[in-house]
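Visitor: only geometry, no sequence info:
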């Protein structure tokens, strides 16, 4: 019994779903007017009921019909920079042997909905529609899925069919190229010897007595012959540049959305430059570490981050950065105008000794500045185009 009801519901459900909320309301009122008109003999009510029921029957004719489409959704590029034009195309073709009646194509674009009229299509005929997507702000926009809609002009019936999957459009932050001495601060510690001793590196430190397990390739035979004791070379580990970027996403660290967007752009510029130079990069925000294997993945993640009210301030973020990347050679903290010098001093304390600390305060419209707060070099920029010159000041 239950199995039969389920099977019947599977058949009836798609049919019932084509009736819109307005259609159900019209149908309900029409039935009420019909019953009242028959009960009391009120012709006016009977006329209204007949008109409503007739409209429902006519609406069915608009909703029925074959929909044998082949639909393709194409974006000219799935990744654009803020302000660039994003263009896409919908191609619909009739794959049946019969002419298909006009319909409507709907395309969700983020929170908006775009509609395109689809004309009558002969067998094998194609129809193209081009569309543009505004990219005035950094974000990830879900485009699609494409669906065809059949229905009547009154909106009593609405039949939807989905034809494609959704596609993500990444609107990347604006970045600038850091060339010459502007990127030099990333390289400053490359190849410098640390105080950590190693048994195999390129920076020779001293000789010591051989112990079981040492690599015999590093035995110093001349000293061994002179002393009569096996002696091996010991090295100092050399430091490879590792850039740690800590971008605050706490709304309390920014006076406006523009400050946050500038900080995201600066973070992307620094990360991309380091990756181009084949440096190690770690990018962190409160509660997450972004993908930084490639520039594309980093910019994709930066496209999706948003400001949020968080308990973790720039101080806690700096502490997490010090624990997550203890071998960093350069740490850059990125934030907005409300962050105070006291907070920056507290933040720099949580980073390991020997790490070069740079703070980037993003305040649109201000003149670039450089000053020292304890061990931290603080840069203030008012536009992403000022970042290369500001970094050159760090090296000077």
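Guide: Looks like it arrived, so ask away. Predicted, not measured: the structure shown is a model, and the values here were computed from it. Residues are numbered from 1 along each chain as shown.

Visitor: going forward, measure contacts and count neighbours with C-alpha atoms only.
Guide: OK.

Visitor: can you give me the helices in the chain?
Guide: 2-17, 21-40, 43-63, 184-187, 221-227, 257-276, 295-304, 314-324, 341-349, 387-395 (DSSP state H).

Visitor: Give me the neighbour count for residue 180.
Guide: A count of nearby residues for residue 180, using other CA atoms under 10 Å, gives 9.

Visitor: so who does the closest residue to residue 69 other than its chain neighbours touch?
Guide: Using CA to CA, 6 or more residues apart in numbering and skipping residues adjacent in sequence, the residue nearest residue 69 is residue 94, 5.0 Å away. Residue 94 makes contact with 68, 69, 70, 100, 121, 122, 123, 124, 125, 126, according to CA atoms under 8 Å, 6 or more residues apart in numbering.

Visitor: Now go through these and say which are in strands.
Guide: By the criterion of DSSP state E, membership of these in strands covers 69, 70, 126.

Visitor: Of those residues, which is the nearest to residue 241?
Guide: Nearest to residue 241 among the ones in strands among the contacts of residue 94: residue 70, at 52.2 Å, using CA to CA.

Visitor: So the closest one is in contact with residue 90, correct?
Guide: No - taking contacts as CA atoms under 8 Å, residue 70 lies outside contact range of residue 90: 10.5 Å.

Visitor: Could you check which of these two is surrounded by more residues?
Guide: Applying other CA under 10 Å to residue 70 and residue 90 shows that residue 90 carries more neighbours, namely 18 against 15.

Visitor: Distance of the more buried one relative to residue 99?
Guide: Counting by CA to CA, to the nearest Å, the gap from residue 90 to residue 99 is 20 Å.

Visitor: Could you do residue 329 as well?
Guide: Residue 329 is 68 Å from residue 99, where distance means CA to CA.

Visitor: Compare those two and say which is more crowded by neighbours.
Guide: Between residue 329 and residue 99, counted using other CA under 10 Å, the more crowded position is residue 329 (25 against 16).

Visitor: any idea how far the more buried one lies from residue 145?
Guide: Residue 329 is 46 Å from residue 145, by CA to CA.

Visitor: Pasting the second one now:
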């Protein structure tokens, strides 16, 4: 008879121990306190025979139960829509708008919205709280991030967290709202690029287009007009005549430009926005912007999925080219595969971090086809303290042929009949980039 009288207490003790173990695994101090406290009160009341302690324990346990069901239904009927500003330039601010709508009949309180961001979109604050959503009400949450690197970024799912008034229990829901943010590279004029002459702008091409007022030869002086480049102002003439006087240059010829962007993975050095690949893409964007501004045409060739891909753009199509440059990644492939079959009458611009023999072979292949070759050689010595941008090779791999001297390679290319310029890692022409973006916007 004694065994039958004690077994309910044994079962209750086992259930309490299991419940305590489960609560402790949740690692929530509030829940632990509110569940362990009623169990303790029940045990004490059973020993002392106090009805008040039973009542107090039941009240605490009731609070936990009500809070659990409140949190369980806190996200029912919630819908999420997301939009983002795209495309943007590197360094600009990205605005992500999340619209949260309550389509349930009950109000939703204490809702938190979190917008996780990719690595190179640095958010000021990812989580925003919404005090309450009444039935049918829509609330807009804005999250701002800084684009630190060009690329195409797929935004992760939006996380919405619902909770009870005491924040004891939480419910997490992820809403997949597909959204891609395109970050364009910064168009950069290479140092002393103008010294290469008009060859860079495609004057070898038989079909030529006039690019008025942007040459290198002095033409004359005239009064400043709104929109003129302030760098062309003649300050001596301005001081003498007491009005703004600008220098006018002879028009430049612009034709076809073929850009060969060397994005082979084994050559890339550096990480993030300071890698050789990012520098090469910025240089390619600057050269393309100069040609398209002069109403020429640009053909960009780079490696994609192991083969050469081509993106062509004419005057007014800068957006198309910038979108293509934003999506370029380091790939495996051959440099000579980038040279198109027909380069007659075109200027071929090679942007590469390599100083190996394949560069000379590529330049000779371009010139043999009837084109004019120009090479921008990224000085790998400026990135020697960095490691390759991706893959296990960032720890072990180096391409021996690419570790040559860029200055020596430039001399070899000159002997082969090509123009060559060695480019370091310093300096982005922000003024030039802003001018390009203003022209794109207009």
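Guide: All right, it came through fine. What you see is a predicted model; the values in this text were computed from it and never measured.

Visitor: what's the TM-score for these two chains?
Guide: TM-score for the superposed chains, counting by TM-score structural alignment, normalised by the length of the first structure: 0.61, backed by 295 aligned residues with a CA RMSD of 4.0 Å.

Visitor: can you pull the contacts of residue 369 of the second structure?
Guide: Listed by CA under 8 Å, 6+ apart, the contact set of residue 369 of the second structure reads 341, 342, 343, 344.

Visitor: Among the residues you listed, name the buried ones.
Guide: 343, 344 (16 or more other CA atoms under 10 Å).

Visitor: any chance of the contacts of residue 369 of the second structure in JSON lines, plus distance to residue 289 of the second structure?
Guide: Formatted as JSON lines, those follow (distance: CA to CA, whole Å):
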{"residue": "341", "distance to residue 289 of the second structure": "24"}
{"residue": "342", "distance to residue 289 of the second structure": "23"}
{"residue": "343", "distance to residue 289 of the second structure": "20"}
{"residue": "344", "distance to residue 289 of the second structure": "22"}
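
Visitor: nearest to residue 190 of the second structure, of the contacts of residue 369 of the second structure?
Guide: Using CA to CA, residue 343 is the member of the contacts of residue 369 of the second structure that lies nearest residue 190 of the second structure, at 23.3 Å.

Visitor: Contacts only, for the closest one.
Guide: Residues in contact with residue 343 of the second structure (CA under 8 Å, 6+ apart) are 366, 369, 370, 371.

Visitor: Name the member of these with the most neighbours.
Guide: Using other CA under 10 Å as the neighbour test, the contacts of residue 343 of the second structure are led by residue 366, with 27 neighbours.

Visitor: thought it was touching residue 374?
Guide: No - judged on CA under 8 Å, residue 366 of the second structure makes no contact with residue 374 at a distance of 9.8 Å.

Visitor: Mutual contacts of the two, please.
Guide: Contact criterion CA under 8 Å, 6+ apart; residues shared by residue 366 of the second structure and residue 374: residue 348.

Visitor: Could you say which helix or strand holds the closest residue in space to residue 52 of the second structure that isn't next to it in sequence?
Guide: Nearest non-adjacent residue to residue 52 of the second structure, counting by CA to CA, 6+ apart: residue 45, 8.0 Å away. Here residue 45 of the second structure, judged by DSSP states H and E, is contained in helix 29-48.

Visitor: If we go by neighbour counts, what in that helix is buried?
Guide: Quick answer for helix 29-48 of the second structure (16+ other CA under 10 Å): 31, 32, 34, 35, 36, 38, 39, 41, 42, 45.

Visitor: quick one: which of those is nearest to residue 206 of the second structure?
Guide: residue 31 (79.3 Å).

Visitor: Could you report the distance from that closest one to residue 167 of the second structure?
Guide: With CA to CA as the criterion, residue 31 of the second structure and residue 167 of the second structure are 9 Å apart.

Visitor: Report the contact partners of the residue lying closest to residue 79 of the second structure once chain neighbours are set aside.
Guide: In this structure, residue 79 of the second structure finds its nearest non-sequential neighbour in residue 101, 5.3 Å apart by CA to CA, 6+ apart. Residue 101 of the second structure makes contact with 78, 79, 80, 133, 136, 137, 138, 139 under the criterion CA under 8 Å, 6+ apart.

Visitor: Which of those are buried? Put it as a PyMOL command.
Guide: Buried residues among these (16+ other CA under 10 Å), as a PyMOL selection:
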select buried, resi 78+80+133+138
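
Visitor: wait, which of the contacts of residue 101 of the second structure is closest to residue 279 of the second structure?
Guide: Set against residue 279 of the second structure, the nearest of the contacts of residue 101 of the second structure by CA to CA is residue 80 (38.2 Å).

Visitor: any idea how far the closest one lies from residue 349 of the second structure?
Guide: Going from residue 80 of the second structure to residue 349 of the second structure by CA to CA gives 47 Å.

Visitor: my guess is residue 246 of the second structure meets residue 219, correct?
Guide: No - Residue 246 of the second structure is beyond contact range of residue 219, at 11.0 Å (criterion: CA under 8 Å).

Visitor: Same drill for those two, tell me which one is more crowded.
Guide: With neighbours defined as other CA under 10 Å, residue 246 of the second structure and residue 219 compare such that residue 246 has more, 22 against 13.

Visitor: quick one: the more buried one is in a helix?
Guide: No - counting by DSSP: H, G, I helix; E, B strand; the rest coil, residue 246 of the second structure is not found in a helix; it is strand.

Visitor: Give the aligned equivalent of it in the first structure.
Guide: Per TM-score structural alignment, there is no equivalent position to residue 246 of the second structure in the first structure.

Visitor: Could you do the one 10 residues further on as well?
Guide: Under the alignment defined by TM-score structural alignment, residue 256 of the second structure corresponds to residue 242 in the first structure.

Visitor: I'd like the distance from that match to residue 335 of the first structure, if you could.
Guide: Residue 242 of the first structure sits 20 Å away from residue 335 of the first structure, going by CA to CA.

Visitor: the more surrounded of those two?
Guide: Applying other CA under 10 Å to residue 242 of the first structure and residue 335 shows that residue 335 carries more neighbours, namely 28 against 23.
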